[in-house]
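S.K.: what's the 3D shape of this:
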Amino acid sequence: MATLLLSAAGTLVAGPIGGAVGSLIGARVDSHLLDRGGNREGPRLSDLSVQSGDYGAPLARHYGVMRSAGTLIWSDGLRETAHRSGGGKKSGGRTTSYSYSASFAVALAGRRIDGVGRIWADGKLLRGAAGDMRSGGRVRVYDGSERQTPDTLIEAALGPGHAPAFRGLAYAVFEDLELADFANRIPNLSFEIFAGSAAPETIVEDLGAACDVEMSASRLTGDMTGFSAASHSALKDLLGVLAPIVPHKVLASPVGLHIAGPAETKAWEVSPSDLVGGETIGERRRDVRSAASGSPGILTLAAADPDRDFQPGVQRSFRVGARQAGVRHIELPVSLHAGRAKQVAEACLRRLWDRRRSGELRLPFHHIHLAPNDAIRLSDGSEWTVTGTEIAGFTVTLSVEQRVGAGPQTPPAADGGTPRVEADIPQGETVTRVFELPPMDGDPDSSIRLRIAAGGRSPGWRYAEIWASLDAEESWRSIGVISTAAKMGRVSAVPMSADSSFWDMQSSVIVDMLDDQALENASRNAVLSGANLAKVGDELLQFCRAEEIAPRRWRLSELLRGRRGTEAAMATHVEGEAFLLLEPEAIMPFDVPLDRLGGTIHIKAAGPADSLPLVPVEAVTISGANLRPLSPVHIHMRRGADAGLNVCWIRRSRRGFGWPDHVDVPLAEGRERYRLRLSSQNGTAEYLVDEPQFALSAADQIATFGAPVTGGTLAVSQLSDLVGDGPETVFEF
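M.R.: All right, here's what the predicted structure looks like:
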């Protein structure tokens, strides 16, 4: 290429002789201007796939839209965060787990870019096109302008005045990226980079400027989605990579090189009288058409496919009748749709076969202006491309090959294969439920258990990090991550009251679910073993049948009601109350100490793209429901011969749901005590007893109420030394 440039300069100064001398000089400096030392290869598609941290690694120049890895240029190391949960000895003790995050910067391009779209980590989508993160952390992108300022995180780590601004370098800064999904290491990242025009003229002129070569281009053709120069390659190698997609020739101009498209190529006429000795090309050509080993029968072309998340796609072209002639593979750092890649592969194969016909011509000295890549047309109408020149004895000997005709302009039908792409659906808003339950299996005996569930309306919801404040929102601490969306919704038709001792075959619950998750049927045996337990308002119930009657609307029937001592809640249902399927894998337990009883705890659930200060707060007043005794059952009252009242009841235990010995249930409290409230038409009185029975003589009735008690209500509740009264059972008489 420098040969062409200096040859043109010599011709301008000293005519044809000067042009010949310029060609000789240019041949010597060509390697310095365009090759710069040793054997090199042009950039390949694989150059874009692996993240590097090597010092001196090349910085890619991207054009159009490409997916490319980057170069790690700064890291602040790993950050360890402790998460503590659990409580007393009976609940297994306190558990401490650790999570890790990292802050680092990745160089993306050695020229200014327009922005970054999706980001992949270890091949999985980390950030969607809308900017939502799949893992915890934040990312900032710098476009590589000459006015960009240092990143605040890097400046805080290195000190004011010591952080580089990386002007002219596009890069991304990750702050506190959660590493749990990546084996607690910085993952291999790749980026969807938008870098301006992928027009061939733009690419060629920018590459010339990057190599300090004055170079212009015009009327180049060749559609592509994107192109990347991602290696230490000579300019001629970079242009060579473009050649299969953008046919061109390199011309000399007074001010540098000019890259000309086929439409600008002028064919020089060569008449029979110009041929030295009257030779024709047919007499002097070296016809290599029979040398089939020089051209493949199959050509494969690999390029990034935008329809497959820029994963490598391969298109093949076959030469009819020549499939045994061998295979040639071309790998290009470009992004092409499947049809365009197929078109390029067919054009490359056709060019290889058409150019097998070559030859030599000897012309008079006035044809010294002809140079490699020039076109000539003979009197028979055939066109040839000059591939080399030799000047000897005032004769110009040209090495030529037959020119390639234009192929079809419409991209052929092509199959890029079934794309294995990850759906890019934003996570959307996180919906949270914070609640307490009656005593459940595995609950601690000496601390209060709060439970948290989360999910979202969007099918792209993935997880939320849960934060708690125990000091009226003065400070927040992370208590874990929920990564399984709970099945929840709102009740649009409430069940009627029923007897909790039998299957409820009359009632049903209609639920409008938050998302598209399905509810499932369960057999009676499965239900009796604990399946399909749901919180509907304040009642716990189970269901056998779940029927979707409209999109996201379900009817639940064949019910077991008032589970875990929630019979009283059967009469409190209202439309619009919350529904939540109690699946252990979707619910996070959070144990708080007893001294928080009656206090308020604040909870936030932050999705990956949420800013913690802006996340809504849910305030919960702690009642200690898991430590409260259950309400007594089977209250029985009879009057003695002296008109005294004799009352007895059956105690229930928060630790006795399994009834393992079929005789009695454990007390589960420090001591057995009950509170009774006896109300009549003459007033109310309270009594404390330490056994499940009570007697009030006629004399005591008159002393307390002024008259015998003939009717009223008796409310009985069991007491706990930890949290006070359990729920009451009210008996009317």
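S.K.: contacts, neighbours, all on C-alpha from now
M.R.: OK.
S.K.: ok, how many other residues are close to residue 73?
M.R.: 16 (other Cα atoms under 10 Å).
S.K.: Check which helix or strand it maps to.
M.R.: Per DSSP states H and E: residue 73 is located in strand 71-85.
S.K.: thinking in terms of the whole chain, how far from its middle is that strand?
M.R.: Mean C-alpha position of strand 71-85 versus that of the full chain (Cα atoms, centre = their mean, to the nearest Å) differs by 20 Å.
S.K.: Strands of the stretch 101-250 of the chain, start to end?
M.R.: 115-121, 124-127, 138-142, 170-178, 189-194, 215-218, 226-229, 249-253 (DSSP state E, counting those that start in this stretch).
S.K.: hmm, back to that, for the strand holding residue 73, buried residues please.
M.R.: Within strand 71-85, the residues that count as buried by 16 or more other Cα atoms under 10 Å are 71, 72, 73, 75, 78.
S.K.: swap in stretch 591-607?
M.R.: Residues of stretch 591-607 classed as buried: 591-592, 594, 596-597, 600-607 (neighbour count, 16+ other Cα under 10 Å).
S.K.: how about a markdown table for those, with secondary structure and distance to residue 4 added?
M.R.: Shown next, in a markdown table, are the buried residues of stretch 591-607 (DSSP: H, G, I helix; E, B strand; the rest coil; distance: Cα to Cα, whole Å):
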| residue | secondary structure | distance to residue 4 |
| --- | --- | --- |
| 591 | strand | 79 |
| 592 | strand | 81 |
| 594 | helix | 87 |
| 596 | helix | 85 |
| 597 | coil | 88 |
| 600 | strand | 82 |
| 601 | strand | 78 |
| 602 | strand | 75 |
| 603 | strand | 72 |
| 604 | strand | 69 |
| 605 | strand | 67 |
| 606 | strand | 63 |
| 607 | coil | 60 |
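S.K.: Now the second one, please; I'll put the structures next to each other:
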Amino acid sequence: MNPVPFTELGCPAIDRGTNQPNVFFDPKSSESFTPHFSRGWRDDAIQRAYLEATYLWWGEAANNPLSSVYGGRMVHVPECAAWTWDARPYPFFPALTDVWTDGANWRLGHWLTGRLGAVSLAALVRHLCLLAGLPEDRIDVTGLWGAVEGYAIGALESPRASITTLSRHFGFDAVETEGVIRFVMRGRAAVASVSLDDLVAAREGDVLELTRGQETELPQALKWQIARADEDYDAALVEARRITVDTTRIASESFPMAVPPEEAERRCRRALMEAWVGRETAAFRLPPSRLALDPADAIRLQHDGRLVDLRLVSIADADARGIETVRQDRATYDLPPGDPRAASLTRAVVFGAPDALLMDLPQLSEDQPAHRPFVAAHAVPWPGEMAVFQSPSTDGFELLTTFGSRARIGVLVSGFYAGPTSRFDLGNVLVVDLLTGTLESVTDLTLFGGANAIAIESATGVWEIVQAGAAELIAPGQYGLTRLLRGQRGTEGAMGNPAPAGARVVVLDESLAPLPIAEADLGIPWNWRIGPASRPVSDETYVAQAFTPECIGLRPFSVAHVEQPWRKPRSLGDLTIRWTRRSRALAADSWGGLEVPLAEELEAYEVEILHGAAVKRVLSTATTSAVYTAAHQIADRGALLGPGDTLDIRIFQLSALVGRGAPKLVTLTF
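M.R.: Here you go, the predicted structure:
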């Protein structure tokens, strides 16, 4: 013979779940049922009572006898599993229904997760009585019902004060009878009926005294503050209110206990209705033959041809028993719970390393120094604030700056070829795929004001600035940009031919953060770490980069309008090379001035005379022209430049801070 294996038991947390503990409520299933006679309400207490009753029953030797054959109990209980404990973390399951679609079934289901930590009301009251020094055999809590998810005693108070708080919340009374402190729930059935003939007349006054309290002394609304275990014990407010009453009083109470809001709302409505029903009181005397009645018992009084339910509040024994009662309505203690409230949880945010770019760009606005490079970053989720650390070595990083805006970063979908400058490029289509954000078409006037500027990394660390007048959404996050202005802010030399597909692009707006470095730091190879400001610089969420700021913002623009010799008649001999100066100053875009600002300490230029890739001669000048003398021509070429000849030259404007500016490579034709 072998023991009977008891492998599994469980009960749904639903009203009267023990009537049919094997059924499961799931509106999406064809096998969804509620237990026999269940009203479909959530009831955590019935689930706990079922588990306690089952395990305690089989734990008794009289119910589970010892076998004389194999020396074990008839029913093998130690390996009996309670259905069901879920490995998914509470309260994120069941609250995150967008992650777990069966989360809605938890409320009425068999899950122990989030419920097994509760304690029965009876066990809690017994524990408080033991703390008060009462012997266990003088405590009777069999009349209590309910479950407590959490109860905090936040101050020095007696166990009686703690029990009083529980009594107010759950609606029970304590009475001393037969040498035992007995705790019973209110709303019980009447144990006796009393008529006027059963009452004992007093020497003075009426045999029955009925009192009805004024409405103005009662609350119109009752508000309770409780804690929610599924919201990290944050406070929650429930309210019960009467509509057609002649009072405007509002009463508020706070309970240091964790309660599901729907259950707290039910108990709050019970307390409000209890106050209104209990405004009717009765006082009378009963003969000593009614000695069996105790305080907290319910009776029915026959009066004016009707039966009135009363709950005994106090009894004074003398020659007759002086009884004080309040009216009760049993329906008050069997109300449906309130509507379920979804939990608002703070999700744990896991940050990854951002996509960060350090960009050496021309000056973009007057409020930023021209020498400062920029940082752009994108991350999902965005940590709120990014920090930038720098160090000349691989340790000893120091915080340089923080910024809080996520940049619109993306990539080229296809190759982007070179195009014309100083006029619209109507032949190329710039197709970009953005990680976040949008683009929109703008008018020409807005475009000339600097809108829709995009930096394209045509080579590592080399950025061309392009503006787009027309933007068309061609796929989610993907835009086709046309009506382009190329090589803006002196970046025509950065055009790729083509810039390859996959090259990074950044929308130039206020989300870019300037790096507050000093001019003395220019040209130094720094090590950088960029990541969430809430994490230490050593955290794995930081991305490491090596970047040397070259101060593109201080570099003079290339010159323009180099004069071609063939356009004017000339004789053999000295060659005067002429051009027009450009300025990197933002004010140079004004059409009102006679001359663009110099933006440099001194005006100076260098002209390289090229022969293939070799530099044959360098001419220096302080004006927008340089003379290539006949003697230099003969020395460099062996002959004077004449019709049919060509000459390659490269012109630089000079800066006292960064030296040569952007080059202008031109082939002169004679």
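S.K.: Any chance you could compute the TM-score here?
M.R.: Superposed pair, TM-score by TM-score structural alignment, normalised by the length of structure 2: 0.66. Supporting alignment: 531 aligned residues with a Cα RMSD of 4.5 Å.
S.K.: Looking at the buried residues of stretch 591-607 of structure 1, which is nearest residue 670 of structure 1?
M.R.: Of all the buried residues of stretch 591-607 of structure 1, residue 670 of structure 1 sits closest to residue 594, with 15.4 Å by Cα to Cα.
S.K.: Once you drop chain neighbours, what's closest to the closest one?
M.R.: Spatial nearest neighbour of residue 594 of structure 1, chain neighbours left out: residue 447 (5.5 Å); criterion: Cα to Cα, 6 or more residues apart in numbering.
S.K.: need the contact list for the residue lying closest to residue 22 of structure 1 once chain neighbours are set aside.
M.R.: Leaving aside its sequence neighbours, residue 22 of structure 1 sits nearest to residue 7 (Cα to Cα, 6+ apart; 4.3 Å). Residue 7 of structure 1 makes contact with 18, 19, 20, 21, 22, 23, 26, 252, according to Cα atoms under 8 Å, 6 or more residues apart in numbering.
S.K.: measure residue 233 of structure 1 to residue 532 of structure 1 for me?
M.R.: Relative to residue 532 of structure 1, residue 233 of structure 1 is positioned 64 Å away (Cα to Cα, to the nearest Å).
S.K.: so where is the strand holding residue 73 of structure 1 in structure 2?
M.R.: Aligned by TM-score structural alignment, strand 71-85 of structure 1 corresponds to no residues of structure 2.
S.K.: quick one, helices of structure 1?
M.R.: Taking DSSP state H to define them, one finds helices in structure 1 at 2-30, 152-158, 200-210, 235-242, 281-284, 338-354, 524-528, 698-705.
S.K.: Check the burial of the residue nearest to residue 181 of structure 2 when sequence neighbours are not counted by counting its neighbours.
M.R.: Once flanking residues are discounted, residue 181 of structure 2 sits nearest to residue 139: 5.2 Å by Cα to Cα, 6+ apart. By other Cα under 10 Å, 19 other residues sit near residue 139 of structure 2.
S.K.: For residue 139 of structure 2, which residues are in contact?
M.R.: Going by Cα under 8 Å, 6+ apart, residue 139 of structure 2 touches 126, 129, 180, 181, 182.
S.K.: Quick check, the second one in contact with residue 159.
M.R.: Yes - between residue 129 of structure 2 and residue 159 there is a contact at 6.8 Å, judged by Cα atoms under 8 Å.
S.K.: More neighbours: which of those two?
M.R.: Each of residue 129 of structure 2 and residue 159 has its neighbours counted (other Cα under 10 Å); residue 129 has more, 20 against 17.
S.K.: contacting residues for the more buried one?
M.R.: Applying Cα under 8 Å, 6+ apart, the residues near residue 129 of structure 2 are 139, 159, 160.
S.K.: Residue 164 of structure 2 versus the residue nearest to the second one when sequence neighbours are not counted, what's the distance?
M.R.: Yep, that's residue 159 of structure 2 we're talking about. In this structure, residue 159 of structure 2 finds its nearest non-sequential neighbour in residue 128, 5.5 Å apart by Cα to Cα, 6+ apart. To residue 164 of structure 2, residue 128 of structure 2 is 11 Å away according to Cα to Cα.
S.K.: Could you report the neighbour count for the closest residue to residue 698 of structure 1 other than its chain neighbours?
M.R.: Of all residues not flanking residue 698 of structure 1 in the chain, residue 644 sits nearest, at 4.7 Å (Cα to Cα, 6+ apart). Residues lying near residue 644 of structure 1 (other Cα under 10 Å) number 18.
S.K.: Residue 279 of structure 2 now?
M.R.: The burial count assigned to residue 279 of structure 2 is 19, neighbours taken as other Cα under 10 Å.
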